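Peer 1: Using only what follows, build the 3D model:
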Amino acid sequence: MRDDSTRNTIIFVVCSLALLLLYQVFILEPAAQRRQAEAARKPAAASNTTAGPVAGTLPGVAAPAQVRVVTRQEAAAASPRVTIDTPALQGSISLKGARFDDLFLKQYRETVDPNSPPVELLRPEGARHAWFAEFGWTGANVPGLPNANTLWTVTQGSTLTPTAPLSLQYVSPAGLTFTRQIAIDARFMFTVTDTVANTGAAPVSLAPYASVQRQGAPAHVGHSQIVHEGAIGWLGDELRLIKYSKWAKDGGMELPSRGGWTGITDMYWLAALIPSQSENVRGAFRVTKAGETNIFEANYVGALRQIPVGKQVTETTRFFAGAKTVPVLKGYEKQFDVPNLNWAVDWGRLRLLTQPIFSFLEFIYRHVGNFGLAILGLTVVVRLLFFPLANKQYESMTKMKKLQPQMEELRARFKEDPAKQQQEIMALYQREKVNPIAGCLPLLLQIPVFFALYKVLSVTIEMRHAPFMGWIKDLSARDPTTIWNLFGLIPWNPASTPLIGQILDTTLHLGVLPLAYGFTMWLTTAMSPPVGDPMQQRIFKLMPLLFMFIMAPFAVGLLIYWTWSNVLTILQQYVIMRRLKVDNPVDQFIARFTGKSRAA
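Peer 2: A predicted model of the protein is given here:
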């Protein structure tokens, strides 16, 4: 029958979505955790690994000496340093190699606790998971070029600040004087101006280069399958993305570009090199092996410069090292004419939805000061956009609910003649002006919005540690409460208990919002017309319970959106059911609670 066919279609769509979410929660996430556990079981082998040469070592640049892995403090103390101190950044530059290798983000913390340590971005070579950037010159048969072991001299400044640039110098035995001026703004952009003066006896040919290197993929990689982490860049007028796993397997790529940018990204953080946008460069993503460690590198080499005796050349490179805050990235796009730098945020394949959704959330946030309230506002706008379709859907569903007694009578009367039964039911639909397939379209139209919002909550740093109200301190994380300790009334953390406690915390975690979501989904289901097949009825009754567990590990911002959307659906259905004089669960609940029946 056509109405049963429609129900089967809805069940297929819902079950397909459920299977995708189950695969994410119970297959992909545990697999990522197993990979992390396997990596953690190899500390001894990793601690004995010596740092290898610079990945994809550029011609004329000496590879660093082999060193053992030490603590971060020991690695930083191995070189004299110049302090970096800005409103956004704290760290230092190593005078050995003039590397940017020690950087913390003052305005971002590791956890929601305001007293937790600031986020670490760059880390010196020698420490585990080193991440640093370096700049220089390369040339064939040119002796004395500065490399990773070169000790630079400070000629101006003692601390790099937005108002106090820094000047370094190195004079090679071959008669080349290298001068580097480093400036920084109040946010995340360094400007590196390199000058080479030829005071030797013969002309030389040099090409500028810049490199950002990461020794080993970060430990958290693999926790999320929808966020890009690894190589990233705008090269050859195209966004280039290589995840760490593919990068390690395939070895990267090399390609020419006019301007653009290149670097290495985490979920929220970026280290990117930006050459002059009028310069032809050759960008590369490379990977080399050093024991058990993959050394990932993003670099570019500029055009060759001829430097006659008594002349000099200058090259300016910008280096972004910080948080992928969309307004800041867009500001740098405009200020320095950098193409699509905000695409460092992984907007995904639904970019046409994710970017407008984020822009709208940010617009509301500027007026209300709370991203949770912004999500509520977005939900209202989405529901208003779909209101005409949804209204027709709910009217049709309500009319079908009202027609249930007549439909059951037709099914019983023509039980032995399915064709006649279907004919009579369709005639009933036509007389009552009911469209049985009207309920599918609004649901299907909202699924892309749902996934786009999920993406926005997962990739935008504005949502990281963004509070809503009460116990909700981070819209990008799951609901921190759990039914297993009575929402905090019992002083027990399931995650700290082996086996049973950890299973409850990972696969059966139920907080306040997942329970609210499950209840509102049950109520919307109860307000829908029942299906004829008993098996389908049981499936529909189980759906709210199933989805409550599926949605529990998702970002709490997503649960706010979906629960509030369910509440608006309930209100809309209730008004329509009251207008059409159809019994509904809300009135039945009120009647049971008060002991009075409520007239329709």
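Peer 1: Please make it C-alpha for all contacts and neighbour counts, starting now.
Peer 2: Will do.
Peer 1: mind listing the strands for the stretch 251-400 of the chain?
Peer 2: 253-258, 261-265, 269-274, 280-290, 293-301, 305-307, 312-323 (DSSP state E, counting those that start in this stretch).
Peer 1: winner for burial among these?
Peer 2: Highest mean neighbour count of the strands of the stretch 251-400 of the chain: strand 261-265, a mean of 28 (counted as mean count of other CA atoms under 10 Å).
Peer 1: tell me the angle of that strand relative to strand 293-301?
Peer 2: When axes from the mean of the first three to the mean of the last three CA atoms, to 10 degrees is applied, the directions of strand 261-265 and strand 293-301 differ by 160 degrees.
Peer 1: Dump the strands of the stretch 251-400 of the chain to TSV, plus distance to residue 221.
Peer 2: Shown next, in TSV, are those (distance: least, CA to CA, whole Å):
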stretch	distance to residue 221
strand 253-258	21
strand 261-265	11
strand 269-274	13
strand 280-290	17
strand 293-301	14
strand 305-307	40
strand 312-323	17
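Peer 1: here's the other one to compare against:
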Amino acid sequence: MQNDNKNTLMFIVSAFAILIGYQFFILGPNQKKVEAELQAKKVAEAQIIATQPGVVLGPDGRPAPLKLSRDAAKAQSPRLSIDTPALSGSISLKGARIDDLWLKRYDQTTSKTSPPVELFRPEGAEHAWFADFGWAGANLPGLPDSRTVWTAAPGQVLRPTSPVVLTHDNGQGLVFTRTISVDADAMFTVADNVRNQGSQILSLAPYASVQRQGIPAKLGANQIVHEGAIGVFGGEDGKTHSLKQSKYGKWKKDKPLETFPSKGGWTGITDQYWLAALVPDQSQDVTAQYRVTQAGAVDIYDVNFVGPTKALAPGQTLTQSTRLFAGAKTVPLLRQYEYGGQPPAWWKFWDSRKAQVPRFDDAIDWGIFSFFTRPIFNVLEMFFKLAGNFGVAILLLTVALKLVLYPLADKSYESMAKMKKVAPEVEKLKAKHKDDPAKQQQEMMGLYAREKINPMMGCLPMLIQIPVFYSLYKVLTVTIEMRHAPFFGWIRDLSAPEPTSLFNLFGLIPYDPGSLPMVGAMIAHLGIWPLLYGVTMWLTTAMNPPAADPIQQKIFQWFPVIFTFTLSGFAVGLVIYWCWSNVLTILQQYIIMRRYQVENPIDKIIARFKGKPAQATR
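Peer 2: Presented below is the predicted three-dimensional model:
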């Protein structure tokens, strides 16, 4: 069996080496060649496009997208100001768009002088993001578009207590009125009226759109969090709703156009913490789209819906009301909008009220184990309210989970302690029957039976815990409460990596280890918490039964080092959770090992400090 394990491990290592070599010597050069050819093709195409008026080539030879400064893009249109307890910004009268928005309650950095988070920015600026509303009709000239300048009474300011009114007369018999209101949090209501003062019956359909013109490079990099198009669409019965998501990369590459017929529902574009979502009337039949188009070198990501076409007779008026959520994805706020008022208490698993915005808290990426992540978040939120510190809430939640899973973990650690206790006898059996694997296995099973050891019990309870702990990891990743949340001492943002590093003496030396080539990214955040995690993982590994194969034992010995470097780049809140979870695991294992008089590394360390031999005592 030992030789089989050794051969298997050697096969895996050899296969891995072959794959790396193939990637480095064959796939890599081929990929560079293909990229060079593709770049040459794009430059050639760009030269043709550049002959068109108004197109300028960038440094890479491709058409340069319009990159006005934010202020310059904003100055392209007269505006009405937005001023609420949660939001500031302005509405562009050109196109009557909501395209300039800041979130007052959230800062971009932890600095005291940090500006608030920017959500929307006007077209013309790099990475423009805005919401558009209007009417569509076949062969109808004079419908307002992005170039139309609307009229508004001077001095209007959009506040929760004062909506603003915009008007436009197209001079061809249609008069448009748009009333925009907003609440104290993050929900706009856009009410559109169009009156037919002409002499013909017209057909119009309302539409609404959220559009991003290019995205920052960092978006889409976090694989565990959904960022991109999102929507919940209703069936014909108005009760069954399905969640449809498409990440930025997949949205562009695999499915450039997706269409979803729906009764009510909602749709929009989401980032890790922020959301811009359109909410039509829940009794209205709409057709939603996820669409990607290209303008020059800029990818335009567009989520929109179109309502049913209606006849507009002379003298009549059509109306359309659409809501726009533009803000942070906090669970209480999303649930408040979902239930049209006060959300249900966290311990309720159902609510008899009809949802006003169905499944709105699905804007948060709960993951495949949502039946775990939602309750875990509810408990975490409760601890956060009690402790007033998100880091402390993480510690309390970890303790609570350990208590709930204690019976399973206890069985697992008990089995591992017994296996470690009989490890010397197992080694003797292997040596005695090294030429007879069948006899060796038979004797080992007999030993386990006499000692009442079930080898599977060391693994099965741990497997059951995996979905729970993955769900906790998921919650800590998607929860906005961890963003910019301080802990104690030097930790000012639990959602960012450890701010110190061993390689600049934890900030005492004015030097950035991240600037080192090749290894900078690996050591930049190797601070106190990642090192503590590495120590606790080493101790946890040392308390487990050794692997059967010596080569596997050596590999497992390197795991704490590898994971210490790997996890140092994670959010420090997650590292604190893993470290604290390891501490609780070590305490539980230590108590069980003492109960069964099993030698353990903690007693060895204590004995070494005392200058005495380690003993396993009750």
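Peer 1: care to give me the TM-score?
Peer 2: Overlay of the two chains. TM-score (TM-score structural alignment, normalised by the length of structure 1): 0.86; 553 aligned residues with a CA RMSD of 3.0 Å.
Peer 1: re earlier: out of the strands of the stretch 251-400 of structure 1, flag the one nearest residue 188 of structure 1.
Peer 2: Nearest of those to residue 188 of structure 1, taken as CA to CA: strand 312-323 at 5.2 Å.
Peer 1: which residues sit against that closest one?
Peer 2: 105, 121, 187-198, 208, 210, 268-276, 305, 307, 461 (CA atoms under 8 Å, 6 or more residues apart in numbering).
Peer 1: What are the neighbouring residues in contact with the residue positioned nearest the centre of structure 1?
Peer 2: Nearest to the mean C-alpha position of structure 1, by CA atoms, centre = their mean, lies residue 459 at 2.3 Å. With contact taken as CA under 8 Å, 6+ apart, residue 459 of structure 1 is in contact with 227, 267, 268, 345, 346, 347.
Peer 1: Aligned to the fourth one, what sits in structure 2?
Peer 2: In the superposition onto structure 2, residue 345 of structure 1 corresponds to residue 364 when matched by TM-score structural alignment.
Peer 1: quick one: contacts for its match?
Peer 2: Neighbouring residues of residue 364 of structure 2 by CA under 8 Å, 6+ apart: 329, 331, 478.
Peer 1: repeat for residue 307 of structure 2
Peer 2: Residue 307 of structure 2 sits next to 205, 206, 207, 284, 285, 286, 287 when contact means CA under 8 Å, 6+ apart.
Peer 1: please redo it, this time with the cut-off set to 6 Å
Peer 2: Residue 307 of structure 2 makes contact with 205, 206, 286, according to CA atoms under 6 Å, 6 or more residues apart in numbering.
Peer 1: That one maps to what in structure 1?
Peer 2: In structure 1, residue 307 of structure 2 lands on residue 302 (TM-score structural alignment).
Peer 1: Also residue 183 of structure 2?
Peer 2: Checking TM-score structural alignment: residue 183 of structure 2 goes with residue 185.
Peer 1: quick revisit: which of the contacts of residue 364 of structure 2 remain contacts when I look at structure 1?
Peer 2: Compared against structure 1 with both residues aligned by TM-score structural alignment, their matches' CA atoms under 8 Å, the contacts of residue 364 of structure 2 retain 329, 331, 478.
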